[in-house]
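A.B. asks: structure for this input, please:
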Amino acid sequence: MSYDLSVYAPAPLSFEGLLALVRSAAGLDVDGSPSSDAQSLTVVRGARRAYCFTIDGPFRVEPEDVPEEVTASVIGAKALYQVLVEGSEEPSIPHAVKFARKLAKATGGALLDEQTDEVWPKGNRVARPREAARPTELVTVNFYTLTAELPEDLPRNYLALARKYLPEALPTRFGTYEPHQGKLDRDGDQAFTDMWLENPNSILFFKCEYPIARGSMNGPQRNRSVGRTSLHLDNAALADPGWLDGLRRFFVAFALESKSFFASVEVLRNYEWGSRSYEQRPGAEDEIWPIHIGEWKGFVPYPQSWTWFGPEQIKIVSPYLTGRREQHGDHLLHVLAEKPIDRDQLAGLLPDPTRPWIPQELATPYGP
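C.D. replies: Below is the predicted model:
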């Protein structure tokens, strides 16, 4: 038997850094003279240099393999250390736990106790800004699905993918009107799904943790051909590469699970982030939606940072796409800018910035 501790980190320490961290703990040292490519270290304790615990790693870990409870505490975990107390050395367990916490702190990661499933540290992954209000850009994320193809488990899929890739997108409160009636931590996942199913002709609104202000999900109404799910968030968060990667993974995964035939991520300028949410400033940009009263009307006339196309849309827009393409089955992720930027900057990336990204006849006639 062993006592197992896992430390997930955005990036590993250098070999020298790991040795120094061990030796910075009173009474601990590394046994022998391990080489810099060693994947396992034996840690000894005291003058008698008795076995204390073993450190295995770092190992590369994919975001899909990081436990949800860890994702809720650390952004962009890509490395895994395992701290193991082997055999019956129970007196060594407190030393191993204390070191594993030091390792988590040194790497900006999180510790998972495999015996208790407890995670350390706990708390919000993204700190809420302290300023009362500050200028920012707003990022909007939209998914469009034919109403006839909406999965019945859409809300449950949304919650599962948010927990896996983007915990800040989880609803804190939700409802079809203000004040929101539901609370996820009180009412549970099924209440979120039930409210969506029981109000097919309404929009289910929800508030989220910073940096996501709010989201919405059209009910499974049959009197309109296209449904939309959306999120609104502070662009300042995308400066963190780990959070940006989490958003991209969530964008692709939910586009697939929601059977979206089109999805987009774009940046809107001239907004202000307050203590809880955002507000428009003078000259704030508005979205142009490709749907009007639940009907598809055509693409927006300006380029967007990330776009998702179903098979029919690919046939239409493929000749006009100039950015990076990423195929996902019969769907396509098109990335014009790896980090979302505003529409004028995007136009500058086109072969001819003076011309629209698609012919005018393919664009919606409805402006903001």
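A.B. asks: contacts and neighbour counts: CA atoms only from here.
C.D. replies: Fine.
A.B. asks: ok, the closest residue to residue 222 other than its chain neighbours - how many residues close by?
C.D. replies: Leaving out its chain neighbours, the residue that sits closest to residue 222 by CA to CA, 6 or more residues apart in numbering is residue 147, at 6.4 Å. When neighbours are counted by other CA atoms under 10 Å, residue 147 registers 19.
A.B. asks: just residue 49 next, same as before
C.D. replies: Neighbour tally, residue 49, other CA under 10 Å: 14.
A.B. asks: how about residue 61, what does it touch?
C.D. replies: Residue 61 makes contact with 77, 78, 79, 80 under the criterion CA atoms under 8 Å, 6 or more residues apart in numbering.
A.B. asks: how near is residue 8 to residue 20?
C.D. replies: As judged by CA to CA, to the nearest Å, residue 8 and residue 20 stand 19 Å apart.
A.B. asks: give the next helix or strand downstream of the helix or strand harbouring residue 20.
C.D. replies: Using DSSP states H and E, residue 20 sits in helix 15-23. Once the chain leaves helix 15-23, the next helix or strand it forms, by DSSP H and E, is strand 28-30.
A.B. asks: what sits closest to residue 67 if chain neighbours are left out?
C.D. replies: residue 164 (7.6 Å).
A.B. asks: what packs against the strand or helix carrying residue 246?
C.D. replies: Per DSSP H and E: residue 246 is located in helix 241-257. The elements that helix 241-257 packs onto, with contact taken as 3 or more CA pairs under 8 Å, 6 or more residues apart in numbering; DSSP states H and E, are helix 154-165.
A.B. asks: one more, so I can put them side by side:
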Amino acid sequence: MGEIAGLAIDDSGQSLTVVRGVRRRYSFTVDGPDRVGAEDVPVEVTGIVLGVRYLYSVLVEGSTVKSRTIVRPSRNTDVAKVDLEWCCLREHVPADAPALIISAAERHLPEALPRRFGEYEPFQGKYSEAGMEGFGQAWREATSWLFFSGSGLCLGGALSGGPGEQYPDRYWSMSLTLLADPLREAPWRDAVRDLFTTLADTLGAFYASAECIRDSTEIALCTLRFPEGWLGLRPAPTWWSWFGSPYASVADLLPATGRRPTVNGVLFEATTEPRPRDQTEPLSRWLPANLFARIGPKPGHVQPLPLIRAAVVPDELS
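C.D. replies: Next up is the predicted model:
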């Protein structure tokens, strides 16, 4: 600030004081930096400033900051995406799961808030009108999947229905689809990672993944859960993998450089930035191959690709 014309720093006090002009008249003061965790940042700030890690106290009028704006491609543009998925046993999912999802999105990635939601399109629910309670009620009454649209880099998501689901099975899951390009910037990755691990820890997940899909020519895999039981770990290379019980113990076999503990599990990052499957090491390089589901035959280029159950599935999930 000492290089800005007309401003100078008066460091005579504990705070950094900025003065102006020849007479060094008081202008404003700056305190900090103080390191803060994501939970300490007001949601009002999270909604407009990306990647907050330090707090400065500045008294200045007329300033405005907004760092979350991205250029969203047109609807028909074929772009790389990242699919996030959280897998849980239904009996472990908290009754207030929608409130936990909303709280995590407000804190870490407001773009993932359910702008509109419903069981079919066009979505009838509007978060701006219904709020958290309306979203939670829609989930409790949903007879199937509850879908929603996001904003910014978040294209949308879905979660298994709540107590009102017509044909519930033992497994419950949630997914989000994000644009991949913004995640090449560290602040966006940090925000999404915080959301990813927070939901894995709080929703009672046993496994979660983040997979980069290059474009529409790359065939997606079908879901890992099915009414008769759990299929196993995702067979395609994943950018991020999160392991809760009973998989957390095998995560120790993964390279330490990409592995770190979270509150209730272990996160593994295969690469810094999201990369397509053919540029990412498969987890089976380090973990037992019999824990992974297998990609089945694809007559007629079936999409999504069918999966065959892993040879070994933990007793808790079988």
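A.B. asks: superposing both, give me the TM-score.
C.D. replies: Here the superposed chains carry a TM-score of 0.82, computed using TM-score structural alignment, normalised by the length of structure 2; 293 aligned residues with a CA RMSD of 2.7 Å.
A.B. asks: hmm, back to that, show me the contacts for the aligned residue in structure 2 for the residue nearest to residue 222 of structure 1.
C.D. replies: Residue correspondence to structure 2 (TM-score structural alignment): residue 147 of structure 1 is matched to residue 90. Residues near residue 90 of structure 2 by CA under 8 Å, 6+ apart: 169, 170, 171, 172.
A.B. asks: how close does residue 90 of structure 2 sit to residue 214 of structure 2?
C.D. replies: From residue 90 of structure 2 to residue 214 of structure 2 the distance is 31 Å (CA to CA).
A.B. asks: residue 172 of structure 2 now?
C.D. replies: Relative to residue 214 of structure 2, and taking CA to CA, residue 172 of structure 2 is found at 27 Å.
A.B. asks: what's stretch 69-85 of structure 2 in contact with?
C.D. replies: Contacts for stretch 69-85 of structure 2 (CA under 8 Å, 6+ apart): 152-153, 173-182, 196, 208-216, 274.
A.B. asks: what subset of those is buried?
C.D. replies: Among the contacts of stretch 69-85 of structure 2, those classed as buried by 16 or more other CA atoms under 10 Å are 152-153, 173-180, 182, 196, 208-214, 274.
A.B. asks: and the residues you listed, which of them are in helices?
C.D. replies: Among those, the members found in helices (DSSP state H) are residue 196.
A.B. asks: which residues touch whatever residue of structure 2 lines up with residue 299 of structure 1?
C.D. replies: For residue 299 of structure 1, the aligned residue in structure 2 is residue 233 (criterion: TM-score structural alignment). By CA under 8 Å, 6+ apart, the residues touching residue 233 of structure 2 are 207, 224, 291, 292, 293, 310.
A.B. asks: how about residue 245 of structure 1?
C.D. replies: residue 76.
A.B. asks: the one 10 residues further on now?
C.D. replies: Counting by CA under 8 Å, 6+ apart, residue 255 of structure 1 makes contact with 143, 263, 308.
A.B. asks: what does it correspond to in structure 2?
C.D. replies: Using TM-score structural alignment, residue 255 of structure 1 sits opposite residue 200 in structure 2.
A.B. asks: how far away is its match from residue 88 of structure 2?
C.D. replies: Residue 200 of structure 2 is 9 Å from residue 88 of structure 2, by CA to CA.
A.B. asks: can you work out which residues contact both of those two?
C.D. replies: The contact lists of residue 200 of structure 2 and residue 88 share 206, 207, where a contact means CA under 8 Å, 6+ apart.
A.B. asks: what about the aligned residue in structure 1 for residue 81 of structure 2, distance to residue 272 of structure 1?
C.D. replies: Using TM-score structural alignment, the equivalent of residue 81 of structure 2 in structure 1 is residue 138. Distance, residue 138 of structure 1 to residue 272 of structure 1, using CA to CA: 9 Å.
A.B. asks: more neighbours, these two?
C.D. replies: Taking other CA under 10 Å, residue 138 of structure 1 and residue 272 do not tie; residue 138 has more neighbours (27 against 19).
A.B. asks: am I right that the more buried one is in a strand?
C.D. replies: Yes: using DSSP: H, G, I helix; E, B strand; the rest coil, the secondary structure at residue 138 of structure 1 is a strand.
A.B. asks: quick one: it from residue 263 of structure 1, how far?
C.D. replies: Taken as CA to CA, the span from residue 138 of structure 1 to residue 263 of structure 1 is 17 Å.
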